[in-house]
Each structure stands twice: as structure tokens, then as C-alpha cells.
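Participant: Sequence and computational prediction follow.
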Amino acid sequence: MTSATARMASAVVAAAALALTGACDSGGDGGTPETTRPPASDSSGSTPASGSPSVSVSPTPTGTAPEDPEEAEQEIRQAWRAFFDPESSLEERSAVVESGEQNALMIDNLFLDPLGSRLRADVTSVSYTTSEDATVTYTLTRDGRRLDTGGPGAAVVQDDTWKIALDTVCSLTRHAEDAPEAPSCE
């Protein structure tokens, strides 16, 4: 074998190794999930005849949802209803906000404010980022007119209860005339 042929053979082997490495990549480099899926199986559970052995893949728990997502969503929606209900007391509102008791003055100012008192929210969706954190998409209105919320809200588990995230309440103060953020918002 000549040295040119040996180099060509080495290049072919290296290219094949790179191709195989790319096929086994976990997708951490931004690859799409389609490039990292195992081959589809037929109705018998075996992979198509490709010369490759069949590999059993177990799903990996992600930890991105609470144990009972439907119950958690109901609790989150109830917290948002209580917070924006014009009939709710300060104690009821504080109870549904993360660290609400410590931030009761801000919550009270928000709903005593002439503009803040007319805020209403309708939760449109809930998705979980962890088992104790959720992104809450909602429509914020005042007097029936939609306001720009500046982004989705959040809910967190505190004392085994889903509550509106303090950061979300802090961001709502911008929709009031005179409801400054609490020092804990920073």
C-alpha cells in the first residue's frame, strides 16, 4: 500500500468516525431532535432491517411538571382569580402571592390605586419550567381593554401552595398611577 493510499484510507476512516460521532450526538450543539431519535420501529417493536442491533430507549424523567399538573393548574388559576377579584381582601390577595405577607403594602397600593384597582387578568395557559415553577400566559385588561403585559407571568410553589410569583406582581405596578414596587422587587 502506498503512502497516498494509506492517507486516503485514513481520511475515509476519519470521515466515517465523524459521521458516526455526529449520529450519536446528544443534540447539545443545537441539533434538532429529529437528528437524535432512534430509528422507528415496526409494529413488532423491532427496528427496520439496517444491520444495526435494536436498542431499547427508556424515557428520561424531565422533572419539569408537578406530580399532578391538572391540580397545579387549577390552583394557579384560582390564585390569579383571587388576586384580581375586586371583592378580594388584602389578606386574600397576599395569601396567593409569593412572600405576599411581606409585600402586602405594595399589593394594597396596587389595588387602592385608581388605575391598578381596575386591572383584571385572564389566564390563558400554564406551562411548567420545573416541578415548582410555572410560566403563566395571561391577558391583562383594564376596563375591558387589553394592556401590554410586557411578557408572561409566573407562579411558584411556596409552603406547598402554588402562588403568583412576586416578580409578576412587581411588574404589574407599572400599570398603576401610584403603586411603587416593594424593595424586595429589586
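Facilitator: Looks like it arrived, so ask away.
Participant: contacts, neighbours, all on C-alpha from now
Facilitator: OK.
Participant: Tell me where the protein has helices.
Facilitator: 3-24, 69-84, 90-95, 104-112, 166-172 (DSSP state H).
Participant: For residue 178, find the nearest of these.
Facilitator: helix 104-112 (7.4 Å; CA to CA).
Participant: what packs against the closest one?
Facilitator: helix 90-95 (3 or more CA pairs under 8 Å, 6 or more residues apart in numbering; DSSP states H and E).
Participant: here comes the other one, which I'd like you to weigh against the first:
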Amino acid sequence: MAAAAVLLVAPAAVACGDDSGGGGESDPPKPSAAKSTKDVPSDDATATATTTGSAPTDPAVAEKQVKKNWEKFFDPAVSMKEKEAVLENGPKMRAVLKSFSGDERGKQVGAQVDKVGFTSATEADVTYALTLKGATALPDASGTSVNQDDTWKVSVKTLCALVKLSGNESPGPGC
């Protein structure tokens, strides 16, 4: 099942965005060993959190937005436009989203965020489980979220790392 979840992003590899996408020079996120049992809050994900210093001004509000937007991005019922709004450089990554959403397996994928840890006022480490048809396919995965335009978004770096997990070592410009 994990292999099937990883393979769902393979069609996205060819159209991974343009050269101005983020995260091309740093190491991609790796699955982590730790797993939290925290519940996912049901509060509104559109609330913004002002950021200053090494963490958001209101970490609780920011954490809720990270979780909600992360799960929205991986929700098969969410429209392309909504997914684009919660992906770093969303408009520039439109081709990846179209490919991802057009794949039959992509329509069966979800994510459950377990933990959010802020590393700066505009970045957070996210521990999550990727699911396929509701069953956990990639547990304890880790990625990053970035605050862009006062919205916490799934990072391009995370999406590109998933594409690379599919076996495509050269996913294309932007990755």
C-alpha cells in the first residue's frame, strides 16, 4: 500500500512547476520516526497568524491553520483552486496539481497531520500520515509548511520530496 501511495505522485513528476519554485537546493523532507497522538482541531483554517521572531505570534492559531490547510491539500474532495491556494507558489505549480488531481490514485489520497513544530516565524516541520482509501500508506512522514501571504501552506519542497519518493530522481524544474 505504501508503494501505491508513493506512486500516486509519479504523473506529477513531469510537470513539477517552473524554475522559480521553492526548495530546490535543500534536502527533501524525510519520514520521521516519531508519531504524536494529538487530535486535529476543527477550527477555521482561514485565520491568519502574524509572524515575528522564531515562531508565529499566535502559535495555536498558526498550528490549526497548518493542520487544516495540509489536510485540505491532500483531500480528494477539494477543488484544484482550493488546493492551489494552500500550496506554496500554487499558481506556479498548477501543472503538478492538475496531474496529481487527474490521477485516479490521487483521488484516493488523504493526510492526517500529527504534529506541527515551528522552526521560524514562517516555517514549520509537519509530521503526518499519508492515507490511501482511508488506510495509512505512509505513516510518520515529515514535510514542511511555509507562511506565504499570511497563509500557512504545504511547501513545494514537500511536494517535490513525494514526487522523488515515486522513483523520479529528476522531477523537473521547480522541484
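Facilitator: Cool, got the structure. What you see is a predicted model, and the numbers here were worked out from it, not measured in a lab.
Participant: Tabulate the helices of structure 1 in CSV, adding columns for distance to residue 137 of structure 1 and mean neighbour count.
Facilitator: As requested, those are arranged in CSV below (distance: least, CA to CA, whole Å; neighbours: other CA atoms under 10 Å):
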stretch, distance to residue 137 of structure 1, mean neighbour count
helix 3-24, 36, 12
helix 69-84, 11, 18
helix 90-95, 19, 18
helix 104-112, 20, 21
helix 166-172, 11, 20
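Participant: Nearest to residue 122 of structure 1, out of those?
Facilitator: That would be helix 69-84 among the helices of structure 1, by CA to CA, at 7.9 Å.
Participant: Can you work out which other helices and strands pack against that closest one?
Facilitator: Partner elements for helix 69-84 of structure 1 (3+ CA pairs under 8 Å, 6+ apart): helix 90-95, strand 119-130, strand 161-164.
Participant: looking at those, which is buried most?
Facilitator: strand 161-164 (a mean of 25; mean count of other CA atoms under 10 Å).
Participant: which ones are touching the residue most central in space within structure 2?
Facilitator: The centroid of structure 2 falls nearest to residue 154 when counting by CA atoms, centre = their mean (3.6 Å). Going by CA atoms under 8 Å, 6 or more residues apart in numbering, residue 154 of structure 2 touches 69-70, 73, 86-88, 144-146.
Participant: what does residue 117 of structure 1 give?
Facilitator: Contacts of residue 117 of structure 1 by CA under 8 Å, 6+ apart are 86, 110-111.
Participant: gap between the residue mapped onto it from structure 2 and residue 174 of structure 2?
Facilitator: With TM-score structural alignment as the criterion, the equivalent of residue 117 of structure 1 in structure 2 is residue 107. Shown here: residue 107 of structure 2 relative to residue 174 of structure 2, a distance of 23 Å by CA to CA, to the nearest Å.
Participant: Identify the residue of structure 2 aligned to residue 92 of structure 1.
Facilitator: Under TM-score structural alignment, residue 92 of structure 1 pairs with residue 82 in structure 2.
Participant: picking that back up, overlap between the contacts of residue 154 of structure 2 and structure 1?
Facilitator: Mapped onto structure 1 and checked by both residues aligned by TM-score structural alignment, their matches' CA atoms under 8 Å, those keep the contacts 69-70, 86-88, 144-146.
Participant: Of these, just say which sits nearest to residue 135 of structure 2.
Facilitator: Nearest to residue 135 of structure 2 among these, with distances taken as CA to CA, is residue 70, at 17.6 Å.
Participant: I figured that closest one hits residue 85, correct?
Facilitator: No: using CA atoms under 8 Å, residue 70 of structure 2 is not in contact with residue 85, being 11.0 Å away.
Participant: what do those two both touch?
Facilitator: residue 153.
Participant: Not counting stretch 70-90 of structure 2 itself, show me its contacts.
Facilitator: 21-22, 69, 91, 93-94, 97-98, 101, 106-113, 146, 148, 151-156.
Participant: Only the buried residues of the longest strand along structure 2, if you could.
Facilitator: For structure 2, the strand that runs over the most residues, judged by DSSP state E, is strand 135-148. Of the residues in strand 135-148 of structure 2, 136-148 count as buried by neighbour count, 16 or more other CA atoms under 10 Å.
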